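A.B. asks: Predicted model, plus sequence, below.
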Amino acid sequence: MDADLRPEKHYTLFEDLQGLVIASAQAALGLHLLRAAGLVTGGTAGLALILSYVTHWSFGAIFFVINIPFYGFAYYARGMVFCIKSLMTVTFVSLMAEALKPLVQITAINPAAAAVLFGVSTGVGLLGLFRHSGSLGGVSIVAVILQDKFGFKAGWTQTIHDLILFAAALTIMPWHQVAWSLLGAVVLNVVIAFNHRRDWYIVT
């Protein structure tokens, strides 16, 4: 049968839920490793990490609160289902990242290893979230809206935001910590760039 004539397949509610939980756990583990090394990353997760280092408040709580305004953008950009899934995944990651602190205590970790493992782990987690139409909210949603409305490439919006974020990190962190953080961001983007291909997927 011609592939175009086959009925479109969709995940069941249970398949979506378990996929979002597993992907969130993978992303949270990567962020836990990054935090253990005192590094940062891009997006709202990076902003939450910087604020947690400065204020000593809970990363999970800050990450959750920062993302609240973006749910309106998520609804505007992709509709209610995407908005709800984004809320779910941000909540999952916020809770899991804090739950890992007492469960997986890391007293020392090489920053290079933390950066690479973060990039791989969180990159795989994000791939899973994308696969189940979830997201970690934040600037990426605004970037999609700007691209759809004004033609400004989403990648440029994300890049500009992250450059500002890393510049801010330089004011409170040693330059070598920021350099290792950049390595983690590069690995993360490479993982996504090489593996995120919607035309390879069959089920949605």
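C.D. replies: Looks like it came in fine. Model, not experiment: these values are computed from the prediction.

A.B. asks: contacts, neighbours, all on C-alpha from now
C.D. replies: Noted.

A.B. asks: Identify the residues contacting Asn110.
C.D. replies: With contacts defined as CA atoms under 8 Å, 6 or more residues apart in numbering, the neighbours of Asn110 are Ala37.

A.B. asks: let's go with 10 Å and repeat that
C.D. replies: 33, 36-37 (CA atoms under 10 Å, 6 or more residues apart in numbering).

A.B. asks: and it, how far is that from Leu39?
C.D. replies: Going from Asn110 to Leu39 by CA to CA, to the nearest Å gives 11 Å.

A.B. asks: Take this one as well and set it beside the first:
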Amino acid sequence: MQTSSGIHPHSRLEDAQGVLFGSVMAAFGAMLLGSAGLITGQLAGLALLVAQATGYGFGLVYLVLSLPFYGFGYRRMGAGFLRRTIAAVLLMVGTSMLLPRLIGFDTLHPAAAAVLAGFVSGAGLLALFRHRTSLGGIGAVALDLQDRLGIKAGWAQMGFDAVLFAAALAVLPLDRVLWSALGAAVLNLVIAINHRRDRYIV
């Protein structure tokens, strides 16, 4: 099928593959960070921080924290987006609970964890974005604030991350926070370079 604009939309099978790939990569990226005692930005970073401070698993914490944000996604992107996002979150949570039983690290330098997690999570998020899906969270709130109050979404997300990393200093050693910031920078660079509507139409 081809739209009047000449764009070929993804099939349901292609969407399912993209959601599966993106969700698993996001879970693996979170595992890399958690295994090295690091966090990242946005809701995943908050979930990692809470998990490390409380001892609860990342997947369960993320699932609970993500619940209040679905309304923002539905209001902005519609029911189809919401269904795919819920599926992606559940896949990511389930994978994050399974991976520790399948994979372990004898050696994992925080620098390697930060950079690899940035690459892996960035690839996963790109796949989700290309298939009109997300993992919920702060991004939807930031877009809603931009629409209703005129606050730039990028500034809102940066503000949240600044508060998050400041709070992390109370829980994590300084070097872990700095390595975490490196990982977040790599992730954001991957997204900034590769997720551009002026170059990629899907």
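C.D. replies: Yep, it's here. Note that this is a predicted model, so its numbers are computed, not measured.

A.B. asks: Residues that sit against both of Asn110 and Leu39 of structure 1, list them.
C.D. replies: By CA under 10 Å, 6+ apart, Asn110 of structure 1 and Leu39 have these common neighbours: Leu33.

A.B. asks: and the stretch of helix or strand Ser24 of structure 1 belongs to, which residues are buried?
C.D. replies: Assigned by DSSP states H and E, Ser24 of structure 1 falls within helix 13-36. Of all the residues in helix 13-36 of structure 1, those buried under the rule 16 or more other CA atoms under 10 Å are 16-17, 19-21, 23-36.

A.B. asks: And stretch 147-165 of structure 2, by the same measure?
C.D. replies: For stretch 147-165 of structure 2, the neighbour count (16+ other CA under 10 Å) marks 153, 156-157, 160-161, 164-165 as buried.

A.B. asks: In structure 1, what residue spans correspond to strands?
C.D. replies: Counting by DSSP state E, no segments of structure 1 form strands.

A.B. asks: Just give me the residue closest to the centre of it.
C.D. replies: Against the mean C-alpha coordinate of structure 1, by CA atoms, centre = their mean, the closest residue is Leu136 at 4.7 Å.

A.B. asks: That residue: what's it in contact with?
C.D. replies: 24, 27, 43-45, 63-64, 67, 70, 85-93, 126, 129-130.

A.B. asks: switch the cut-off to 6 Å
C.D. replies: Residues counted as contacts of Leu136 of structure 1 (CA atoms under 6 Å, 6 or more residues apart in numbering) are Val90.

A.B. asks: Same check on Ile141 of structure 1?
C.D. replies: Counting by CA under 6 Å, 6+ apart, Ile141 of structure 1 has no contacts.

A.B. asks: Swap in 8 Å and give it another go.
C.D. replies: Taking CA under 8 Å, 6+ apart as the test, what Ile141 of structure 1 contacts is 70, 73-74, 77.

A.B. asks: Ok, Gly43 of structure 1 next?
C.D. replies: Residues in contact with Gly43 of structure 1 (CA under 8 Å, 6+ apart) are 138-140, 158, 161-162.

A.B. asks: repeat for Leu29 of structure 1
C.D. replies: Contact analysis of Leu29 of structure 1 by CA under 8 Å, 6+ apart lists 97, 100, 118, 121-122.

A.B. asks: Asp148 of structure 1: which of the contacts of Ile141 of structure 1 is nearest?
C.D. replies: Checking those against Asp148 of structure 1 with CA to CA, the nearest one is Ala77 at 8.8 Å.
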